[in-house]
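[1] this one's sequence-less:
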């Protein structure tokens, strides 16, 4: 597989659309990024959109440009060896010049590395890294590295067979229907996933522990932001303090989860994007109403839900008028 290193993954690819204000607007709305550099006559595209201009969508690059070459062959080889599952692991981007509306995007990609066989919690397989060089009107604009793991899923240990009762153990008395009866046994309920806590958001979780929902506020321009970030997305300042939310909000959008099932969750359940009275939005669960009763615009009120002995989460209780 090392022979694939340095081989092309895409040659002469061309973006399906030039850089344009409509896609920039959609991206900024989805990300909640209102930076003024992305609007107006001198607008530039957010740097993190670098890969977006190269993507072919569901229909792919129909004219054949940008079509995978040796990359397809490599993935087929891994599939044939039993590494049929795939997960994206990380990406890195380098920005060389801003992209502006009207720029025509072209790109080439190369298989940069194929790792030796690695064993992970997911299973055993190989990490494959591709590097894409992106150009705007023929000038290099940036580099995008993307890494996947092609792996064979780890086998789960088989459930142990029920143990035979030891000699001398009393046999349960037959029930009314003549069959042996015994107390039902239930497996312990799986624990909910733990939230990721790091130096950028630890203050938020410290507030939750005190039953306070804290919102970051830039001390330079007073812009509120959520989720917590190391710097202001309006003016770039790294100085901030917090304000406490009053806990009032409305459902801005929502989804009712039915499938796939996750351990420790009982579908169906509602997950909402809640717009707080302070103007920021956060994702959380909705309680107090049936999932099918959740509606956009529904008023909700903050409460703190004890999940287990060491986890408490902010959720929102809905009310049906």
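    Great, that's in hand. It should be emphasised that the depicted structure is a prediction, and the values quoted were computed from it without experimental measurement.
[2] okay, CA-based contacts and neighbour counts for the rest of this
    Will do.
[3] those strands in the protein, which residues are they?
    Per DSSP state E, the chain carries strands over the ranges 8-14, 85-95, 105-114, 118-119, 123-136, 139-153, 214-218, 224-225, 240-244, 248-257, 269-276, 281-287, 299-308, 311-318.
[4] how about the ones you listed in JSON lines, adding distance to residue 42?
    Formatted as JSON lines, these follow (distance: least, C-alpha to C-alpha, whole Å):
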{"stretch": "strand 8-14", "distance to residue 42": "24"}
{"stretch": "strand 85-95", "distance to residue 42": "18"}
{"stretch": "strand 105-114", "distance to residue 42": "19"}
{"stretch": "strand 118-119", "distance to residue 42": "47"}
{"stretch": "strand 123-136", "distance to residue 42": "17"}
{"stretch": "strand 139-153", "distance to residue 42": "18"}
{"stretch": "strand 214-218", "distance to residue 42": "25"}
{"stretch": "strand 224-225", "distance to residue 42": "25"}
{"stretch": "strand 240-244", "distance to residue 42": "29"}
{"stretch": "strand 248-257", "distance to residue 42": "31"}
{"stretch": "strand 269-276", "distance to residue 42": "31"}
{"stretch": "strand 281-287", "distance to residue 42": "29"}
{"stretch": "strand 299-308", "distance to residue 42": "40"}
{"stretch": "strand 311-318", "distance to residue 42": "41"}
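[5] What count of nearby residues applies to residue 10?
    Residues contacting residue 10 under the criterion other C-alpha atoms under 10 Å number 22.
[6] how near is the residue nearest the centre of the chain to residue 224?
    Most central in the chain under C-alpha atoms, centre = their mean is residue 88, positioned 11.1 Å from the mean C-alpha point. Computed as C-alpha to C-alpha, to the nearest Å, the residue 88 to residue 224 distance reads 32 Å.
[7] same question, residue 13
    41 Å.
[8] do residue 265 as well
    32 Å.
[9] How about residue 307?
    28 Å.
[10] what do you get for residue 272?
    Residue 272 is 20 Å from residue 224, by C-alpha to C-alpha.
[11] Who are the contact partners of residue 102?
    Listed by C-alpha atoms under 8 Å, 6 or more residues apart in numbering, the contact set of residue 102 reads 18-20.
[12] Could you identify which of the residues you listed has the most neighbours?
    Busiest of these [other C-alpha under 10 Å] is residue 19, holding 23 neighbours.
[13] Now it. Nearest residue, chain neighbours left out?
    residue 101 (4.6 Å; C-alpha to C-alpha, 6 or more residues apart in numbering).
[14] Contacts only, for the one you found.
    Contacts of residue 101 (C-alpha under 8 Å, 6+ apart): 18-21, 43-45.
[15] Likewise for residue 187?
    Applying C-alpha under 8 Å, 6+ apart, no residues contact residue 187.
[16] also this one, for the comparison:
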């Protein structure tokens, strides 16, 4: 199919319904308003008390279909998505939304809605890949009265080919930490110990932060530890990494804390307090890094 023919077929879906006669799964209610405000940190008094209204930006929350999707999605919308899939635009990402509010929603309001395919763009090239923006407009009503409009835009695209994977950044090795990296190369995690007061320290430093002594030796960590804190990285700026992945601050049995990747368990199963065990992973011919593997409870 040529580009002109595809564009004409896509444009033919503009103005056709994407969902008709939809209804909110729940009436507007105080518990959902409270959860929303707590998540957003919004303490506006308008959203509490006997005369409470719902935060305007919750408009979409009352019409979302949940994990089961929208059972009222139209055949026309399904055909449009299938056409884009056939054209190689099988990936999708939400890009933005716009909302207009005509009156506040209040607890007890029962919403209904209709959605129309408002526009389908020509072929666009983005960093993610090449595809088409699809914009839908949802009119939200209460008892037949229009209370708000929600425009939602997605990009259906063919992912761009990724360049060859780059190498991970190299650690900065200097005279103060060279011994640590030499240990890692031998699959040993070495922790500094002050020769004067025996305090353990990590990362490596030229002097003891407890007593100030410049004298030190090392002890080898047992490798046992627990997750003290963690983050899940979704969008790092480095092409050498494969998000999402979990990075943890691990408290070793010796009492010091180390930052490293958590491997061997799904990133979304990492938890504070999870027991982990030291391992070492080779990333290329030069780079070996300590990692921590989740231990089954």
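    Looks like it came in fine. Because the structure is a prediction, the values reported are computed rather than measured.
[17] circling back: show me which of residue 265 and residue 224 of structure 1 is the more surrounded one.
    A side-by-side neighbour count of residue 265 of structure 1 and residue 224, using other C-alpha under 10 Å, places residue 224 first with 22 against 13.
[18] aligned partner of the more buried one in structure 2?
    Per TM-score structural alignment, there is no equivalent position to residue 224 of structure 1 in structure 2.
[19] do residue 4 of structure 1 as well
    Aligned partner of residue 4 of structure 1 by TM-score structural alignment: residue 13.
[20] who are the neighbours in contact with that match?
    Taking C-alpha under 8 Å, 6+ apart, one finds 76-77, 80, 117, 120 in contact with residue 13 of structure 2.
[21] ok, it to residue 66 of structure 2 distance?
    From residue 13 of structure 2 to residue 66 of structure 2 the distance is 25 Å (C-alpha to C-alpha).
[22] Then residue 48 of structure 2?
    For residue 48 of structure 2, the distance to residue 66 of structure 2 - C-alpha to C-alpha - is 25 Å.
[23] Please apply the same query to residue 236 of structure 2.
    29 Å.
[24] Residue 116 of structure 1 against residue 126, yeah?
    Yes - in this structure, residue 116 of structure 1 is within contact of residue 126 by C-alpha atoms under 8 Å, at 6.2 Å.
[25] which of the two has more neighbours?
    Between residue 116 of structure 1 and residue 126, counting by other C-alpha under 10 Å, residue 126 is the more crowded of the two (23 against 12).
[26] so what corresponds to that one in structure 2?
    Under TM-score structural alignment, residue 126 of structure 1 pairs with residue 132 in structure 2.
[27] Do I have it right that that match meets residue 119?
    No - Residue 132 of structure 2 is beyond contact range of residue 119, at 10.0 Å (criterion: C-alpha under 8 Å).
[28] Helices of the stretch 151-297 of structure 2, start to end?
    178-185 (DSSP state H, counting those that start in this stretch).
[29] Tell me if I'm right that residue 15 of structure 2 and residue 134 touch.
    No - using C-alpha under 8 Å, residue 15 of structure 2 makes no contact with residue 134, being 11.8 Å away.
[30] Spell out which residues are contacts of both of the two.
    Contacts common to residue 15 of structure 2 and residue 134, judged by C-alpha under 8 Å, 6+ apart, are 117-119.
[31] Filter these down to the buried ones, ChimeraX style.
    Buried subset of those, written as a ChimeraX selection, criterion 16 or more other C-alpha atoms under 10 Å:
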select :117,118,119
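[32] Now render the shared contacts of residue 15 and residue 134 of structure 2 as CSV, adding distance to residue 84 of structure 2.
    As requested, these are exported to CSV (distance: C-alpha to C-alpha, whole Å):
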residue, distance to residue 84 of structure 2
117, 14
118, 16
119, 14
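[33] Return the set of buried residues in stretch 150-167 of structure 2.
    Going by 16+ other C-alpha under 10 Å, stretch 150-167 of structure 2 has these buried residues: 150-159.
[34] Kindly indicate which of those lies nearest residue 277 of structure 2.
    Using C-alpha to C-alpha, the shortest approach to residue 277 of structure 2 within the buried residues of stretch 150-167 of structure 2 belongs to residue 159, at 36.8 Å.
[35] That closest one corresponds to which position in structure 1?
    Checking TM-score structural alignment: residue 159 of structure 2 goes with residue 153.
[36] count of neighbours near the residue nearest to that match when sequence neighbours are not counted?
    Nearest non-adjacent residue to residue 153 of structure 1, counting by C-alpha to C-alpha, 6+ apart: residue 123, 4.5 Å away. Residue 123 of structure 1 has 17 neighbours, counted by other C-alpha under 10 Å.
[37] Contacts only, for residue 123 of structure 1.
    151-155.
[38] could you redo the last one with a cut-off of 7 Å?
    Counting by C-alpha atoms under 7 Å, 6 or more residues apart in numbering, residue 123 of structure 1 makes contact with 151-154.
[39] and the closest residue to residue 253 of structure 1 other than its chain neighbours, how many neighbours?
    Nearest non-adjacent residue to residue 253 of structure 1, counting by C-alpha to C-alpha, 6+ apart: residue 273, 5.1 Å away. Residues lying near residue 273 of structure 1 (other C-alpha under 10 Å) number 18.
[40] I'd like the distance between residue 273 of structure 1 and residue 262 of structure 1.
    From residue 273 of structure 1 to residue 262 of structure 1 the distance is 20 Å (C-alpha to C-alpha).
[41] same question, residue 37 of structure 1
    Distance from residue 37 of structure 1 to residue 262 of structure 1, by C-alpha to C-alpha: 41 Å.
[42] next one: residue 283 of structure 1
    Remark: distance between residue 283 of structure 1 and residue 262 of structure 1 (C-alpha to C-alpha) = 18 Å.
[43] Looking at those two, which is more packed in?
    Set residue 283 of structure 1 next to residue 262 and count neighbours by other C-alpha under 10 Å: residue 283 wins out with 18 against 12.
[44] That one maps to what in structure 2?
    Counting by TM-score structural alignment, residue 283 of structure 1 has no partner.
[45] For residue 283 of structure 1, give me its contacts.
    Counted by C-alpha under 7 Å, 6+ apart, residue 283 of structure 1 has contacts 272-274.
[46] Looking at those residues, which one is closest to residue 132 of structure 1?
    Looking across the contacts of residue 283 of structure 1 and measuring by C-alpha to C-alpha, the closest to residue 132 of structure 1 is residue 273, at 34.2 Å.
[47] what sits against that closest one?
    So residue 273 of structure 1 contacts 251-254, 281-284 (C-alpha under 7 Å, 6+ apart).
[48] Let's see if you can find the most crowded of those residues.
    residue 251 (24 neighbours).
[49] leaving aside the residues next to it on the chain, what's closest to residue 214 of structure 1?
    residue 244 (4.6 Å).
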